[in-house]
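Colleague: got a predicted model here, sequence first, then my questions.
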Amino acid sequence: MLPLIYAHRGASGLFPENTMEAFHAAVRRRADGIELDVQLSQDNKLVVIHDHQLDRTTTGSGLVRRHTLQELRQFRADKNSHSRYPKARIPTLREVFQAFAGTSLRIIIEMKNFLVSQPHLEELVIEQIRRFQLTERTIISSFNFDSLLRIKELDPVQTTGLLYVGPIAKPWEVAARYQADQLHIPHDQLNSSVIKQSHQHGLTVLGWDLNSSRHIQEALELGVDGVITNYPGRAKKVLRALKRYN
């Protein structure tokens, strides 16, 4: 099976991150999947935004958690984009699922519950996945490893990814401890040894923050199962070139 290309926060290198504009752009670039970030609004709605603070990517300010969904809807979500998209807004997870449930698109859901408390985030995410019958096409990741265990308690067949930064001596052992099915490894920690041993322990390996053609090619040649990138079109081009020459 060819490695899969996941669009990080959508095609976020060219479009406002974590917006429907970026997700649809990823589909147009033939990404196999999208990666997105989920946290809770003040009224406990699942909203798709990376930062806990609104200031970097939107015209709002303050904590996402202190705004209702209706309030969040008022803010434009293209503040950090190179080009302006006046209609870009913070979507809900439900809206993303509604848009893509009828396609073959895969979805990585990163739960943003490592730094800011998000009570019952796991239950709400699983509920939405089940409602749209997307268990087989979704992966749940988090820097909060205890949260991954909670996901497995709620649904043992739900695929989870251990997401981390910096060095971990034996990440496959950490994955086993938290019942994760995948390792989401930062590009600076990817090497042939860690990928080979992870595979030997039955783990799927995705490399993340791979944006230059060189980094994408290096990861693919090392044998990753997937690439998480801001530039899915670029990654697809690199993959096609490798396929042609191998």
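Modeller: Perfect, I can see it now.
Colleague: rest of the way, CA atoms for contacts and neighbours
Modeller: Noted.
Colleague: contacts for the helix ranked longest in the chain, please.
Modeller: Secondary structure of the chain per DSSP state H: the longest helix is helix 232-245. The contact list for helix 232-245 (CA atoms under 8 Å, 6 or more residues apart in numbering) reads 5-7, 11, 26, 29-31, 211, 213, 216-217, 220, 227, 229.
Colleague: pasting the second one now:
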Amino acid sequence: MTLILAHRGYAAEYPENTMLAFKEAEKAGADGLELDVQMTRDGELVVIHDEKVDRTTDGTGLVKDYTLGDLRKLDARFKFKELSRREQIPSLEEVLEWLAGTRLVCNIELKNSIIPYEGMEEKVIDMVRAYELSDRIIISSFNHYSIVQSYLLAPEIEIAPLLSEGLYMPWIYAQSIKAKGFHPHWRAAPDQIVTASLESGIEVRPYTVNKESELERLFKVNCSAVITDDPAKAKIIREKLFTP
């Protein structure tokens, strides 16, 4: 069955990459999460998509110029100002500690293509191992050197290259870097690519699949997983297609 991974949590209805969005994704029936990791000035791992805090918080500037303590003072409610409670940027540790008490899988995207955060791979891996989550984590990145480095450090943790464009025979590329799957943009995941990859034993988890027609298409070809902003909608579509 195609898994439903909540993109930055339940981002369609809650502030992205916050504990609220992750917890609501679990309640909505997601099978797992997708989240993004950056690094602070004091070397802490934090869960936020952009290199800058401007879009999703009431602060300004680069994540790498903040300490964890200062980042935690920002309000990450983003466009959901009607929420009564402030939301913080979570640390990766906070998320993994909570995740350990669930059955969710988790795709950790290393955001190190623009800013090459020194030692990010080791820190993420050490934390995943500390919470004994190696079998439920997939490390992905657009920086493929980084995920290969992750594999060399921790072959027991799955890696997956992110692909924004179509790649010729992506399953061959995935196999060549010891990845068990890849995460293409949904436009780069036509049926024949998904089918050929699965037949070669390589998993395909497209992002960010929000259109009903695309969710239906990917469910019908038994895609490994879809990464979506709206796990509740995806679950309804999956149930409609597969409930006898």
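Modeller: Nice, I can see it. Keep in mind that this is a model prediction, so the values were computed, not measured.
Colleague: pull out the buried members of the contacts of helix 232-245 of the first structure.
Modeller: For the contacts of helix 232-245 of the first structure, a neighbour count by 16 or more other CA atoms under 10 Å gives the buried set as 5-7, 11, 26, 29-31, 211, 216-217, 220, 227, 229.
Colleague: hey, where'd the strands end up in the second structure?
Modeller: In the second structure, the strands defined using DSSP state E lie at 3-7, 32-39, 45-47, 105-110, 137-141, 158-163, 181-184, 203-204, 225-228.
Colleague: the fifth one vs the first structure, average distance?
Modeller: On superposition with the first structure, the mean distance recorded for strand 137-141 of the second structure (mean CA distance after the TM-score superposition for the first structure) is 0.6 Å.
Colleague: onto which residues of the first structure does that strand map?
Modeller: With TM-score structural alignment applied, strand 137-141 of the second structure matches the range 138-142 in the first structure.
Colleague: give the buried residues for that stretch.
Modeller: For stretch 138-142 of the first structure, by 16+ other CA under 10 Å, it's 138, 139, 140, 141, 142.
Colleague: need those residues in TSV (columns: distance to residue 109 of the first structure).
Modeller: Shown next, in TSV, are those (distance: CA to CA, whole Å):
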residue	distance to residue 109 of the first structure
138	7
139	6
140	5
141	6
142	8
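Colleague: returning to what we had before: return the most buried member of the strands of the second structure.
Modeller: strand 3-7 (a mean of 29; mean count of other CA atoms under 10 Å).
Colleague: that one vs the first structure, mean deviation?
Modeller: In the superposition with the first structure, the average deviation recorded for strand 3-7 of the second structure is 0.5 Å (mean CA distance after the TM-score superposition for the first structure).
Colleague: packing partners for that strand?
Modeller: Counting contacts by 3 or more CA pairs under 8 Å, 6 or more residues apart in numbering; DSSP states H and E, strand 3-7 of the second structure is packed against strand 32-39, strand 225-228, helix 231-242.
Colleague: which residue is nearest the centroid of the second structure?
Modeller: Centroid-nearest residue in the second structure, with CA atoms, centre = their mean: residue 34, separated by 2.2 Å.
Colleague: check contacts around that residue.
Modeller: 5, 6, 7, 8, 9, 106, 107, 108, 109, 227.
Colleague: at 7 Å instead, please
Modeller: By CA atoms under 7 Å, 6 or more residues apart in numbering, the contact list for residue 34 of the second structure reads 5, 6, 7, 8, 9, 106, 107, 108.
Colleague: do residue 207 of the second structure as well
Modeller: 183, 184, 185, 186, 226, 227, 228.
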